[in-house]
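Colleague: I would like the atomic coordinates for the input below:
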Amino acid sequence: MQIEPGALLKQINYPADLRNRKESELEEVCKELRQYIIDMVSVNGGHFAASLGVVELTVALHYALNTPYDQIIFDVGHQAYGHKILTGRRDVFETNRLLGGISGFPKREESPYDAFGVGHSSTSISAALGMAVASQYKGETDRQHVAIIGDGALTGGMAFEALNHAGIEKSNLIVILNDNCMSIDPNVGALKEYLTSMTTSKTYNRFRDDVAAVLTKISEIGPDAFGIVKKIEKAIKGSLLKNSNLFESLNFRYFGPVDGHDVNKLVKTIEDLKHIPGPKLLHAVTIKGKGYALAEKDQTKWHAPGLFDKITGEIKKSTSDKPQPPKYQDVFGHTIVELAENNPKIMGITPAMPSGSSLNIMMAEMPTRAFDVGIAEQHAVTFSAGLATQDLVPFCNIYSSFMQRAYDQVIHDVALQKLNVVFCLDRAGLVGADGPTHHGAYDIAFMRCVPNMTVSSPMNEEELRNLMYTAQLDKKGPFVIRYPRGNGVMVDWKKPFKEIPIGKGRKICDGEGLAVLSFGHVGNEVVKAFKELAEKGIHPAHYDLRFAKPLDEAMLHEVFKKFDKVITIEDGTITGGVGSAVLEFMSANGYQAQVIRLGIPDQIVEQGEQKELWQLCRYDATAVVEEIVKLVKPIKADFMVG
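Modeller: Presented below is the predicted three-dimensional model:
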């Protein structure tokens, strides 16, 4: 299906083309850009509501600034679709998030307009400040640097660290606060309440526009007048809001709140900000999902809805009549409630991902025992550690790639103190279309090297339930349970709980010739492969490790005494992963065997469907068959005689 851009958008290939349009045409450009995003995402999928909410802001920035010389840094990047379409990627936008296509997030190697690669939140101000200081050092005093950060991302501690530093620099830095009261789920916390008070203060908003206009005119007189203006403006804002302005207390000049959907007003404001020295913050109020009524009404659902009918709003789902296995995240969500009903010590914690992790189920049923702490992974871990010191059992649910941000807290605040925090690492392994910023490739390697740590992974939904049950018993030390994005393999998954001995694997089937040691859900690819191998008369053994730490040494002794060919397979990096752990065991115990490790290679894996990426990295069922055939039936060269 060929999707055509509107008449004006068709003529805009790069921001220079946009800047050649009349300012009176910008509203129509925004209308066409918003419609193009709706058309494209409805048939190709991807993030949706966030980009609709910043259409006017995106157009205004590229119109008022000299991009790419002036640099725009998006936070997280969910909202960058309009930016990509305006910066030379309109005609390839249908490949967004596909294998071999463009990334769903800003990416430096993809375009000079993508000033900084992003996929995790709260990084924009730090990056923009670094660029601004560099420009100042190089004498590029006319160069602008803009960080666009949402009110949800602003809860991340790194954003406050950057604001604190930026306040003492004199660089050309503009921070645009995209205030829509949302990240993926509704924002929480005191900062949200503070921003709401700023946007709803009738007294402040009644005086804001007139006072700002007068003060701007006075400031044009000269540097002395500018200093007076700053003092007058600060006093007025402080008195009208009945408290000091948070951002101005950090030495930022604060402007707003402004209507984030008034493109002409945004253009004028940004052009004015370019001529004001030092750090500035523009507070823009927007609506996530703007221009698509259903997305405005249910912003969480329409953050990334998948394919949908743009007319009716019907989200397209699988047409299979067969009952489907549940998502691992939903098994977690229902199981933690079931466990918590019987164990009053259990608490649930997530950093801004209640729907993504399915902790929202517990939050609805047990609101005093489940916490969304905002985009603050480090705080989530240490908050969990604090709960654990008081004899509670916190289940801290964080996406695997986001856990990377809290690694020091895992070591310093949990492991060193042997606290019983259960880390449920959702989206472990290759996640698919979100790509390298979201792949959970490294958690096995970085968790198994931490003392006092248990590292486990279920092969199916029943094992996930049993590992969660085991972890909440009277154990000592942190306990990791990693599981992938997407569906499991069991339709009838709700089985009675059973304790799993720590460090105990299981034999899936006995065999001959070689053994395959799998870790986690990827073991199901081995099961598929064995069905095909059986038709070839090949019958290897299959063991489910279940624990990367501690390893089931008794089971490994059995393996290496019986087999001299071993394959390990994991949905994680093979550098330092569970295959490496098996090699370490083999070496330490004097065994000799040919060990083939399958998993994520030592390279950055781009976006694509999960199954495509498993195939690309060669640890899907087909790759397992091919590796085993090579090992048990070596190809012999034919020699011609004569």
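Colleague: switch to C-alpha atoms for all contacts and neighbour counts from now on
Modeller: Fine.
Colleague: distance of the spatially closest residue to residue 85 that is not a sequence neighbour relative to residue 153?
Modeller: Distance criterion Cα to Cα, 6 or more residues apart in numbering; nearest residue to residue 85, sequence neighbours excluded, is residue 93 at 7.0 Å. Residue 93 sits 26 Å away from residue 153 when distances are taken as Cα to Cα, to the nearest Å.
Colleague: ok, residue 86 next?
Modeller: As judged by Cα to Cα, residue 86 and residue 153 stand 24 Å apart.
Colleague: and what of residue 403?
Modeller: 16 Å.
Colleague: quick one more, to check against the first:
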Amino acid sequence: MDVPCTDPALGRGLLGRVSGPADPRMLPADRLGELAGEIRGFLIEKVCAAGGHLGSGLGMVELTIAPHRVFDSPRDALLFDIGHQGYVHKLLTGRQERFATLRQAGGLSGYLCRAESAHDVIENSHASTALSYADGLAKARALAGETDRAVVAVIGDGAMTGGMVWEALDNIAAAPHRPVIIVLNDNGRSYAPTTGALAAHLARQHHNGESAPRAGPVSAQNVFTSLGLAYVGPVDGHDIPATERALHQGRALARPVVVHVLTVKGKGFPLAEEDEADCFHAVGVIDPATGRPPAPPRRHRKRPAPRTWTGIFGSELLALARRRPDLVAVTASMLRPTGLHVMAEVLPERVFDVGIAEQHAVVSAAGLATGGYHPVVALYSTFLNRALDQVLMDVALHRLPVTFVLDRAGVTGPDGPSHHGMWDISVLGIVPGMRIAAPRDAARLRELLREAVTVTDGPTCLRIPKATTGHDIRYLARMDGVDILHLSTGRSLDVLLVAAGTTAADAVEAARALEREEGIGSTVVDPRWLIPVNPALTRLAARYRLVVTVEDNIRTAGFGTHLAQACTDQGITTPVHNLGLPQAFIPHGTRNSLLADTGLDAGGITAAVLAAHHQLLRCAPIFRTTSMRRPE
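Modeller: Now for the predicted structure:
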């Protein structure tokens, strides 16, 4: 529910008086600039202090005030494609006093959230969805006879590159009796400058024989009018009265219409406005004066900055590409977030950014592989979910050598349920011929990437988290591709702990605690390649009385499920206990706290192994132990 702001610090000025969208409607036009300035200052202060999406919100200030003055939310539906456009919407719908909790556990979501407000109609933060929602909602309104309730979808030009947008437009334009108002927020960027023919077409619209943006119906032919949509604009999206006039004109047409609005990403924050690399799209805690993180304490200043998984992947791929002329890279409007910008700066002709179009990215990669190249497709884990059919039928069915590198795998942290990469093993694990690897440290990332790009008879996948890499975890021995990380000495070895990827460090710590505090001997192994299950792993499982798997994927149909099935298929009776993420949408919070909450830290693993061990003892009072020599 919306709660009026009572924070005394916000009581000064216009923003402090806004408890809902009716309040901006009451303001005289000559005070709107003042309100916009206060909102912009508020966002800069709060987001720089806590982290979050900055550039997109700053560009949306006037373009959020205007729709809230023209339309009556929530009676009229305001749909924001990609929720990080919604920070200003949160402020105008009475959530100012909670803004200090943005992206913190138990606080405001960094995206729109239906549980927070009736004004948040949709909360999916995956791009290019709003027009399909709008089409369906307009159909529902028409069926219900609610013809006086507007459906407004605000979508960025970057999201317009997504294929689902054009599927929705095909339906919206074909029904002139069902009004949908599409507000095209054109700032020439998504995570980076918008690419492709659409971007060039929109740029021509900016300067369609006029010296400045304008508002009003346009008869000149463009891609939208060619489809049968009405078109208004382009209009300066930072001019609230002009934007209001354009929205009123769009509503009065009583048919599907595109209102083309020009904005500047990062407006009012010069560092963000001038940032070609778009480093201010989303920020951590930064100094608003410099745009840089706060200086570390003096005692830490000589320490090198920790490297991210993304950065290591980007540099290693470039190194491989220098030696392998057949290596190419593909991404979906995420060049810098996935680390591919490193390769793009040196070998631009071999890096392809296809826009926000994951399905096309995968099939385009299949075409590259068919043509004799080895594509590396770098996406966020959660975004690959959109292209399962293409992975299955266009890559795997043809046994094509395409390597998928899934950034943000596992728990991502403050971005919340839509961004946790917790389904990829379950989804990709059903794909015939797919090989899935999970590196535990930077050395294994480099090693597994080198191995992946040598595979020629089918797809491969590497999953990496949103985190820094930490120290490498050396293995004691490698047995047929399986790394032995810990082996209890002088004790019976009752438990085999199988740690997938970055869970290895906590699994080793748990094994030491079990040995030290409970007298339970164990072996910790990292299979490196999770799927298909390595036969060496099942042979090893047969030598123990209990196997416990640990993964930062959902337990359902995850790696542990595959190992348990492989053991069953081979007649191995060792119980396999699986630890992983619950089959639920996990809220936002810090990565470490969420892993602890789901039992995937060292303490949680220790407790789960101990409980499973005790349960096994109760079921089998005569507990025969097995011994295992240290592997040679």
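Colleague: quick one: TM-score?
Modeller: Scored against TM-score structural alignment, normalised by the length of structure 2, the superposed chains reach a TM-score of 0.91; 599 aligned residues with a Cα RMSD of 2.2 Å.
Colleague: between residue 93 and residue 153 of structure 1, which is the more surrounded one?
Modeller: Higher neighbour count among residue 93 of structure 1 and residue 153: residue 153, with 27 against 20, using other Cα atoms under 10 Å.
Colleague: any idea how far that one is from residue 130 of structure 1?
Modeller: 19 Å.
Colleague: residue 24 of structure 1 now?
Modeller: Residue 24 of structure 1 is 35 Å from residue 130 of structure 1, by Cα to Cα.
Colleague: again, but for residue 189 of structure 1
Modeller: On the measure of Cα to Cα, residue 189 of structure 1 and residue 130 of structure 1 end up 28 Å apart.
Colleague: how about residue 70 of structure 1?
Modeller: 14 Å.
Colleague: give me the aligned partner of residue 510 of structure 1 over in structure 2.
Modeller: Applying TM-score structural alignment, one finds that residue 510 of structure 1 aligns to residue 487 in structure 2.
Colleague: residue contacts, that match?
Modeller: 521-524, 630 (Cα atoms under 8 Å, 6 or more residues apart in numbering).
Colleague: so among these, which ones count as buried?
Modeller: Among the contacts of residue 487 of structure 2, those buried by neighbour count (16 or more other Cα atoms under 10 Å) are 521-524.
Colleague: who touches stretch 270-284 of structure 1?
Modeller: For stretch 270-284 of structure 1, the surrounding residues in contact (Cα under 8 Å, 6+ apart) are 60-61, 64-65, 144, 166-167, 169-179, 247, 251-260.
Colleague: measure how buried residue 545 of structure 2 is and give me the count.
Modeller: Neighbours of residue 545 of structure 2 using other Cα under 10 Å come to 20.
Colleague: aligned partner of residue 140 of structure 1 in structure 2?
Modeller: Aligned partner of residue 140 of structure 1 by TM-score structural alignment: residue 146.
Colleague: can you count the residues close to its match?
Modeller: Count around residue 146 of structure 2 with other Cα under 10 Å applied: 11.
Colleague: so how far is residue 79 of structure 2 from it?
Modeller: 17 Å.
Colleague: go on, residue 31 of structure 2?
Modeller: 26 Å.
Colleague: of those two, who's got more company?
Modeller: residue 79 (26 against 11).
Colleague: that older thread, neighbour count for residue 189 and residue 130 of structure 1, which is higher?
Modeller: residue 130 (17 against 12).
Colleague: please, which helix or strand holds the more buried one?
Modeller: Residue 130 of structure 1 is part of helix 124-137, with elements assigned from DSSP states H and E.
Colleague: now that helix on structure 2. Mean distance?
Modeller: Per the superposition on structure 2, helix 124-137 of structure 1 and its aligned residues are separated by 1.0 Å on average (mean Cα distance after the TM-score superposition for structure 1).
Colleague: contacts for the helix or strand that that helix is followed by?
Modeller: Later in the chain than helix 124-137 of structure 1, the nearest helix or strand by DSSP H and E is strand 145-150. Applying Cα under 8 Å, 6+ apart, the contact partners of strand 145-150 of structure 1 are 70-75, 122, 124-125, 128-129, 131-132, 172-180, 182-183.
Colleague: out of these, name the ones that lie in strands.
Modeller: 71-74, 173-179 (DSSP state E).
Colleague: so what does the longest strand seen in structure 2 touch, helix or strand wise?
Modeller: As assigned by DSSP E, the longest strand anywhere in structure 2 is strand 546-554. The elements that strand 546-554 of structure 2 packs onto, with contact taken as 3 or more Cα pairs under 8 Å, 6 or more residues apart in numbering; DSSP states H and E, are helix 424-428, strand 493-499, helix 559-569, strand 576-581, helix 602-619.
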